[in-house]
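Chemist: Structure, please.
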Amino acid sequence: MDKPYKINGGVYLVLNPTIDEPILLAKLKSALSGGIKVVQIWNNWQPGADKRALIEKIAAICKPHQVPLLINQDWTLLRDVPALDGIHFDAVPASLLQIKDAVNRPFICGITCSGSLDTVAWAEDNKLDYVSFCSMFPSASAGSCDIVTPLTVTRARVLTPMPFFVAGGITPQNLIGLKKLTPFDGIAVISGIMSADNPEQQVKQFKAALSADTTQHATQNN
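Modeler: Now for the predicted structure:
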């Protein structure tokens, strides 16, 4: 049985479930209209939150766009809520095999690598779907991440062909410059989209920067 979706790159949105629900869902709808490719729910819940109910509301918005919905860290939610398509780990889990046995269905799996090439190698060995590097720039929403150098991402590309996402302080402006320094397939964003007055337009700006021809631009400047 195949996994529900294939991750290739693009703009990856991380949702903070503590945001007021009507605002969260309205901004998610707007962002999806802009062309989001992946959505993750951050493991940061209000006390007493009805996690399943909120996940199912988010999933109902994502499904018509054929956008996979991932949960951060808590694999028991992946096991218990069929609306979820996968999980994103912040670090190597104790036993991925145990998690796969417990979930008992195909699912998407990604991991944050920070600056560790050992984690990249683990992701390749365990056939994960993508890796994410955080943080490329200083960022309040990625405050727990170490700063990752472009050279680290370049070295990681030798270890695996899987899709790379970069995260942490990414803007449409610094994204173009980063593309000139290292290879990656997509970006993961939290506040850069959800704090925007018009998430749809902000996503389109990220997409334009992500697809910009930096080779031609660099040649013109030489």
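
Chemist: Please count neighbours and contacts with C-alpha atoms only from this point.
Modeler: OK.

Chemist: What's the separation between Pro47 and Pro17?
Modeler: 11 Å (Cα to Cα, to the nearest Å).

Chemist: So for the lengthiest helix in the chain, what gets flagged as buried?
Modeler: Secondary structure assigned by DSSP state H gives helix 21-34 as the longest helix of the chain. Neighbour-count burial for helix 21-34, counted by 16 or more other Cα atoms under 10 Å, picks out Leu24, Leu25, Lys27, Leu28, Lys29, Ser30, Ala31, Leu32, Gly34.

Chemist: Please apply the same query to stretch 197-212.
Modeler: Result for stretch 197-212 [16+ other Cα under 10 Å]: buried residues Pro199, Glu200, Gln201, Gln202, Val203, Lys204, Phe206, Lys207, Ala209, Leu210.

Chemist: who touches the last one in this structure?
Modeler: Right, Leu210. Gly10, Pro172, Leu175, Ile176, Lys179, Gly186 (Cα atoms under 8 Å, 6 or more residues apart in numbering).

Chemist: mind redoing it with 7 Å?
Modeler: Leu175, Ile176 (Cα atoms under 7 Å, 6 or more residues apart in numbering).

Chemist: Next: the first one.
Modeler: Pro199 makes contacts with Lys27, Ser30, Ala31, Ile193, as judged by Cα under 7 Å, 6+ apart.

Chemist: would you list those in a markdown table and tack on distance to Lys57?
Modeler: Formatted as a markdown table, those follow (distance: Cα to Cα, whole Å):
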| residue | distance to Lys57 |
| --- | --- |
| Lys27 | 13 |
| Ser30 | 15 |
| Ala31 | 15 |
| Ile193 | 19 |
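
Chemist: And this one, please, so the two structures can be compared:
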Amino acid sequence: MSEEREPCQLYLISPLETGGDFPDRLERALEAGQDIATAFQFRVKGLDQHEAASLAAPLQEICSARDVAFIVNDSVPLAKRLGADGVHLGQGDGDPKEAREVLGREAQIGVTCHDSRHLAMEAGEAGADYVAFGAFFPSTTKQSDHRPEPELLEWWSGLFEIPCVAIGGITPDNGKPLVDAGADFLAVSGGIWGGDEVEAMKAFAAILRDK
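Modeler: Just a heads-up that it's a prediction; the model follows:
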């Protein structure tokens, strides 16, 4: 099964601050990683839907122009309002089946499964398009008490066709074992936005494509 999978891709996650020059940074990152970045998650906290939609609009346009999936974190109503490509649900953010009813058959629905095989199988049975495991490493972006081992990715990719996403503190220096274990996507935030996004994208390309 794992031999048939597509090469690992990069799944970018926004910082919490997405105003200012962030649209320019996103554009530069996607330009530098046009062969490896296929999804972007819009993740903001504590904003009303109108304000969030205003911040999302230019980012969604940038993603659409590059055929990068625009995924909304946590909020099915915001994803519906934006006509986003999908939504990412934490364990407390709703049921994938209900999200599917709201967003339609074509929506990409992902579910956070921490370090749990059981939660991942439940998500798959509920119709999730991908499952996310993590945090694999300590993260400054989002705190997590869950610390799975790469073997979890190997187990999942060997048994299931649904893609798996590795998340949590991933950098070009520590991400290769996750790629080798079978991650379909590396979800990255601080590893890109914490420095020069163009150089970071090039560094990730090196571990994703063995260049």
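
Chemist: What is the burial count for Asn44 of the first structure?
Modeler: Residues near Asn44 of the first structure, counting by other Cα atoms under 10 Å, number 11.

Chemist: hmm, back to that, need the buried residues of helix 21-34 of the first structure in TSV (columns: distance to Asp80 of the first structure).
Modeler: Listed next are the buried residues of helix 21-34 of the first structure as TSV, based on distance: Cα to Cα, whole Å:
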residue	distance to Asp80 of the first structure
Leu24	23
Leu25	22
Lys27	26
Leu28	23
Lys29	25
Ser30	28
Ala31	27
Leu32	25
Gly34	30
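
Chemist: ranges for the helices of the first structure?
Modeler: Under DSSP H, the first structure gives helices at 21-34, 51-62, 75-80, 96-103, 117-125, 150-159, 172-179, 191-194, 199-210, 214-220.

Chemist: Could you give me the buried positions within the fifth one?
Modeler: Meaning helix 117-125 of the first structure. Under 16+ other Cα under 10 Å, the buried positions of helix 117-125 of the first structure are Leu117, Thr119, Val120, Ala123, Glu124.

Chemist: between those residues, which is closest to Pro138 of the first structure?
Modeler: The nearest member of the buried residues of helix 117-125 of the first structure to Pro138 of the first structure, counting by Cα to Cα, is Leu117 at 20.5 Å.

Chemist: nearest spatial neighbour of the closest one, skipping sequence neighbours?
Modeler: Ala156 (6.2 Å; Cα to Cα, 6 or more residues apart in numbering).

Chemist: Counting neighbours, what do you get for the one you found?
Modeler: Neighbour tally, Ala156 of the first structure, other Cα under 10 Å: 22.

Chemist: same question, Ile7 of the first structure
Modeler: Neighbour number of Ile7 of the first structure under other Cα under 10 Å is 19.

Chemist: what does Asp185 of the first structure give?
Modeler: Neighbours of Asp185 of the first structure (other Cα under 10 Å): 18.

Chemist: residues contacting it?
Modeler: By Cα under 7 Å, 6+ apart, the contact set of Asp185 of the first structure is Gly9, Gly10, Pro163, Phe164, Phe165.

Chemist: can we see that at 6 Å?
Modeler: Gly9, Pro163, Phe164, Phe165 (Cα atoms under 6 Å, 6 or more residues apart in numbering).

Chemist: Roughly how far does the first one sit from Phe137 of the first structure?
Modeler: Using Cα to Cα, we find Gly9 of the first structure at a distance of 19 Å from Phe137 of the first structure.

Chemist: likewise the second one?
Modeler: If you measure Pro163 of the first structure against Phe137 of the first structure using Cα to Cα, the figure is 20 Å.

Chemist: same thing with the third one?
Modeler: With distances taken as Cα to Cα, Phe164 of the first structure is found 16 Å from Phe137 of the first structure.

Chemist: which one of those two has more residues nearby?
Modeler: Using other Cα under 10 Å as the criterion, Phe164 of the first structure and Phe137 rank with Phe164 on top: 25 against 19.

Chemist: and Asp48 of the second structure, how many residues sit next to it?
Modeler: Asp48 of the second structure: 10 neighbours (other Cα under 10 Å).

Chemist: The one 4 residues further on now?
Modeler: Ala52 of the second structure: 18 surrounding residues under other Cα under 10 Å.

Chemist: The first structure: which residue goes with that one?
Modeler: Under the alignment defined by TM-score structural alignment, Ala52 of the second structure is paired with Lys51 of the first structure.

Chemist: Setting the sequence-adjacent residues aside, check what's closest to its match.
Modeler: Trp45 (7.8 Å).

Chemist: can you count the residues close to the residue lying closest to Gly90 of the second structure once chain neighbours are set aside?
Modeler: Distances taken as Cα to Cα, 6+ apart place Thr112 nearest to Gly90 of the second structure, at 4.9 Å, with adjacent residues excluded. Counted with other Cα under 10 Å, the neighbours of Thr112 of the second structure add up to 22.

Chemist: Likewise for Ser54 of the second structure?
Modeler: By other Cα under 10 Å, neighbour count at Ser54 of the second structure equals 12.
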